[in-house]
Structures are given as structure tokens and as C-alpha cells.
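In: This is a predicted model, with the sequence first.
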Amino acid sequence: MSVKIGNIDLGEFPLLLAPMEDVSDPPFRFVCKQSGVDMMYTEFISSEGLIRDAAKSRQKLDIFEYERPIGIQIFGSEISTMQEATEIATLAKPDLIDINYGCPVKQVACKGAGSALLQDIDKMVKMTEAVVKATHLPVTVKTRLGWDDNTKNVDEVAERLQDIGIQALTIHGRTRSQMYKGEADWRMIRDIKRNPRIKIPVFGNGDVDSPQKALDWRREFEVDGIMIGRAAIGYPWIFREIAHFFKTGEKLAGPTVAERVSVCRTHLDKSIAWKGPKVGIFEMRRHYANYFKGLPDFKNYRMLLVKEDNIEIIHAILDEVADKYHHLLLEGEMA
């Protein structure tokens, strides 16, 4: 049976790319799409920023045909602002609008947005209803288990938000107070999936970082799909590895160093094309360590890459990396 959000068909068990601030921009989404991700989201966009016409927020609305299906994710603390931001985001023609009720970082939650809404479910319901009414697109929600261990209320959230028209729910298996610490607990996600009232797709998020874990948790927690965030940073191959493992039960060999260099280079080129050379080169610096994780004695190359702002020299350094490490084939050999 296919998983559907509105009339978007995501196949039997979709793998989704999490919206990550300063990570899931179009260049990163491009390399994830090449690795077979089924559905992606923009970085979360401030509703205030959209309404003020802030350049950074506007730029995050950029989506491309090859990325579909793609959702634009928005967050905010005021219902009227969220409504207006929804109208603006709808004009960018995504496939759906996603609301962030999960972001735990202080500058979002302390302003009453993101996971802060878990402390005021009535307001969350009103805000979601306003967003649903402001667009013809399907609306989905990403949230957490609750604000802290004493207020794990995502079961109530799931029922009430489904009742006012959201068409899918992604749950990160931690509370807001946990931030990203400790282990994600997916048991409540399974309880929601088993609730006979819940008819919309429910996706699990948090700590899936290997094909084996993806399969085990798919079976154990009965979710409709898995959303992956941090494990895809510098390793977009995780999507194809999980999909292959689901189909065959076999582990796909990890990317060769040549492939790592090639995808890193694509990411860099896309970054420059989208942001311009100065910002494109600068913002790519946070990704090098992740692309070449596990390579022995890589530190010097990383230092060279993060200091360099001449694109020809960066490409030459990447050539040298490909050349020096070409004999290292598999992740296992790097360990």
C-alpha cells in the first residue's frame, strides 16, 4: 500500500529528509535527491521573516522542479503571521506546507514558536487550523513527544491536529527539554500509530543512522516512513543504502573515496551556483569534515579546504584527496 499525503504518492515506505537549519538548502537537497530520498523539506522559515520580506527567509523559498515532492516548512508564534506566511509560501508552489512545532533551540522556543507550542495545545490547534484554511495545499506537522518528561502530550496533539485537517505527522522521539541528547524513544510514536482514530501517515524521526536500525525500527514501531536528519549530513548515501537494504536484506558497499569527492564537488558547485562564489564557498566549509569522516590523517586537507576561497584551488585539493586515498574502498577499511 502506498503512503499518501493528499494526492502525493510517496510509495510503500518513504524516506524523508528532515528540514535542518543551515543544512537542507537546495545544494544539499540536490545530492540527497540523487541518493534516492523520497520527500524533502526546506530549512525552516520564519513566518515573521517572510512577512517582513527578509532576504534570507525569501531565499529559503527557492525550490526546483527536480526536488519534488517538496514541502516548505514554516514556524512562528503568532497565528495571524503564520496565516500570512502560509499564503506567501503557497505562491512558491511547493507540494505541501509543513509546520514546525518541534524546534528546541532557545531563540525559536523562547519566542513562543517551534516546540514552545507544545506548552499550549489550544493555541497550536488554532494556529494549525489557520494554516490549513490559508492554503489549498496539504498541511503536515513536525513535532516532539512533549515539552518535557511530565508533559508528553503528542497523543493529544495527533488527534486534535488530525481533526482540523493536517494530512501527515512527523514525530521526533524526544521531548523539547532533551534537545538532541539521550536516546530517541519511539514507543509513543507506535502508540499513536496503533490508535484506531489516527488515519493520517505517521513518520518517525530521531537517531536512525544505519540501514539495520531503519529496518528494525520500521518493524518495531510500525511507522509509515522514516525521516532522517543528522545521519544524512555529509552522507547522503544513507537513503540509497536503507532503500537497498529494505529491498534485498543486503548491505550496500559504502561510497568509495572517489564517489565522496565527486558528490562533495557537486555540492560545492551547486552551493556556488545558488549562493554566489563568496557565500557558496564559505558555507560549504561546514560540510568537508562530514564528507570525509573516517579518512586517516585527513585533518591537514580539512584545514586547507576550510581556509581556501579560490575555487580552482579547492578543486585541486579535492583532486589530491581522491588521488591520495583512492585505494581506500570501503568504510570498513577506514575504521
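Out: That came through fine.
In: When you work out contacts or count neighbours from here on, use the C-alpha atoms and nothing else.
Out: Noted.
In: quick one, what contacts Val105?
Out: The contact partners of Val105, by Cα atoms under 8 Å, 6 or more residues apart in numbering, come to Met179.
In: How about residues contacting the helix or strand harbouring Asn290?
Out: If you go by DSSP states H and E, Asn290 is part of helix 288-291. Contacts to helix 288-291, defined as Cα under 8 Å, 6+ apart, come from residues 233-235, 260-261, 264, 302, 305-306.
In: let's bring in a second model and compare:
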Amino acid sequence: MVTIGNIQLPDFPLLLAPMEDVSDPPFRAVCKANGADLMYTEFISSEGLIRDAAKSVQKLDIFEYERPIGIQLFGSDVETMGECARIASRVEPDLIDINYGCPVKNVACRGAGAALLQDVPKMVRMTESVVKATHLPVTVKTRLGWDDNTKNIGEVAERLQDIGIKALTVHGRTRVQMYKGDADWTLIGKIKENPRITIPIFGNGDIDSPEKALLYKNRYGVDGVMIGRASIGYPWIFNEIKYFLRTGQQLTPPTIADRVTVCRQHLDFSIRWKGEIVGLFEMRRHYANYFKGLPDFKPYRMRLVTSDSYNEVSAILNEIQETYSIIYEVAA
């Protein structure tokens, strides 16, 4: 069993990464139903939350079935981050997570996210401010360092543990790498080998198959893995990894009917949460991922992303299921 403060997780838990414009409540719902053990909100701007910006406040929406659930915060001001942690704690998540890993320009260039890897003393002060501001466990997600010359994650892990974080997730790339190249988990493994480190260490980056999850578990000794991009349109990956770790065998891939069913569940939640107009619009980014690999799917995708009617989208999904189920039955 893996413990984060008072949160108890199964052995080798699978975490859903916080992803901007992706890991909202509808997406988290289908991932939870398919095996995610711990999930996080999209990252929330501390400055936006302080000024009560509607987009930031809405990201505080969490639901009982999601637990354990963490709220992830980012910002560049030490005092503001502490106040933001107090605000976020009022909605009673299970933990508060700090984003020191986001590499995108409009975050890092404002001194937030991965930019803090260039100023470890400030990162320590900010983390301490958040720890003192909440009664909840505080965790951190970060990267190996800013660039190849400043891979300081070993120092970061020790210093953040010393001021009270309860778990650390490390993405195996530097900020300069963004999401290019292969993730390097070597330094993540070295953190686990450090006798000073007693908190759970989770690895993140390029986990896109059950085989790789098992390989990295054995090779680097991490306490669990965080999965991001591989879960988009494919929430089944969590249960597939669990089954493979338990049995050494592959689960049967989702059928066309499975894909349509989960896509529809995602759509229905999106509409319940944000209303039909916004719910339909925000689902458009997901259709191609749910039906990735289907031959000649482009005409269906174009119809899905241009429809502004739930009934019409539902009818298209029914048509997709009927058409591709026949194709795959014939192929079989």
C-alpha cells in the first residue's frame, strides 16, 4: 500500500496527470471508471483564483466519486500561492498539488510552473507557504530540471521533502525538452535509491502501454506511475496496466461498442456539467482520440465536430458503432 499523508492507495497506484483543457470532471469520470487510482484537476492559476476568475473557480469543481482527488495549483508569487491553497482547501479535496513542471511559454515565462526549477530557494519558500496554509497533504509535480545543464531534481526532492511535501511526481524531461524526445527516468530511479527519501516517488513520461509500465516499475523502482497523454481517448489504459501487472496477460482491447459507450458517457457528463452548447463544443477535441485508428473515419469526425445538436451527435455515434462493428465482424 502507498500512503500520501492520510490517503491510502493500492500498491503501485496509477495516477491520472493533470492536463490543461483535458482533465476536467467529465474526462476524470471516465478515467476513474476505468481504473485511475488518484486524479488531479487541471492546473489552476493562483492569481486567477485570488481574483475570483470564473475559469479558475470552475476548475475547483470536484465530485465525491472522484476521491481521492487533488487540486493542482500554479503561480509565481509565494504569498499568493499560500492564500490560493487556503481557498482551494475549502472545497475539501484530498490533497493539494503544486505544479513546478508545466513547460509552456505563457506559464514558464511568467515565473510559474517549470520556471521555478531555475530558482530552487524560491521553490522551497513557495512550497513551505502552501504546506503551512493547508491541513491537507501537499504534493509536487515537476521535471528533471530546466535544461540538460541544470538537472537538479535530486536536490529538489530532498529539499521539498524536508519542508513537508508528502509525495513527488517527476516527469522525465527538462523544461527545454518540452514533450520532445524520450523521457529519461534514470534520475527518477536515483531519487528512489536515495536513502534520505522516504516519501512516495511517482514517475511520469511516455507510459503508453502495460509492458512499459511493468518495465519501468522494475527498472526504476518507482512507487507508481502517472499517465497523461496516453489516456486521452483511451481511459482503458489504467485497467489494462493493472491486469497486465497482475496476470502478465493483455486485456482484450475495447470494442467499437466500448469506444462509443465511453465516448457517449464522456459527452453526457460534459453536457450535464457545462450545458449543451459548451459541453458539445468542448467534446470536439476528444472524438478523434476515441476513434483513433479507424479506417476512413475523417468524414465522421467532421460531422461530429461541426454538429451543434446532442441528438445529432448521438445519432452519428450510433452510426459509427453500426458501421464499424460490421466492418470488424467481417474482418474477423
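Out: Alright, I've got the coordinates. Fair warning: this is a prediction, and the values are worked out from it, not measured in the lab.
In: picking up where we left off before, out of the contacts of helix 288-291 of structure 1, list just those in helices.
Out: Among those, the members falling in helices (DSSP state H) are 260-261, 264, 302, 305-306.
In: By neighbour count, which of those wins?
Out: Counting neighbours by other Cα atoms under 10 Å, the top entry in these is Cys264, with 23 neighbours.
In: check contacts around that one.
Out: Contacts of Cys264 of structure 1 by Cα under 8 Å, 6+ apart are 288, 291.
In: Tell me which stretches of structure 1 form strands.
Out: Secondary structure of structure 1 (DSSP state E): strands at 4-5, 8-9, 15-17, 40-41, 45-46, 70-75, 96-101, 139-144, 169-172, 202-205, 225-228.
In: Please tell me how far the residue mapped onto Leu304 of structure 1 from structure 2 sits from Asp258 of structure 2.
Out: Taking TM-score structural alignment, the alignment pairs Leu304 of structure 1 with Arg303 from structure 2. Taking Cα to Cα, to the nearest Å as the measure, Arg303 of structure 2 falls 20 Å from Asp258 of structure 2.
In: returning to that earlier point: the helix holding Asn290 of structure 1 vs structure 2, average offset?
Out: By mean Cα distance after the TM-score superposition for structure 1, the fitted helix 288-291 of structure 1 averages 0.2 Å away from its aligned residues in structure 2.
In: Also stretch 314-323 of structure 1?
Out: Stretch 314-323 of structure 1 versus its aligned partner: 0.3 Å mean (mean Cα distance after the TM-score superposition for structure 1).
In: neighbouring contacts of that stretch?
Out: The contact list for stretch 314-323 of structure 1 (Cα under 8 Å, 6+ apart) reads 257-258, 261, 265, 301, 304-305, 308.
In: Wait, Trp147 of structure 1 touches Leu118, no?
Out: Yes. Using Cα atoms under 8 Å, Trp147 of structure 1 makes contact with Leu118 at a distance of 5.8 Å.
In: Pick out whichever of those two has more residues nearby.
Out: Applying other Cα under 10 Å to Trp147 of structure 1 and Leu118 shows that Leu118 carries more neighbours, namely 28 against 24.
In: Mind telling me what that one corresponds to in structure 2?
Out: By TM-score structural alignment, Leu118 of structure 1 lines up with Leu117.
In: I figured its match was touching Lys141, is that so?
Out: No. Between Leu117 of structure 2 and Lys141 there is no contact under Cα under 8 Å: 11.4 Å.
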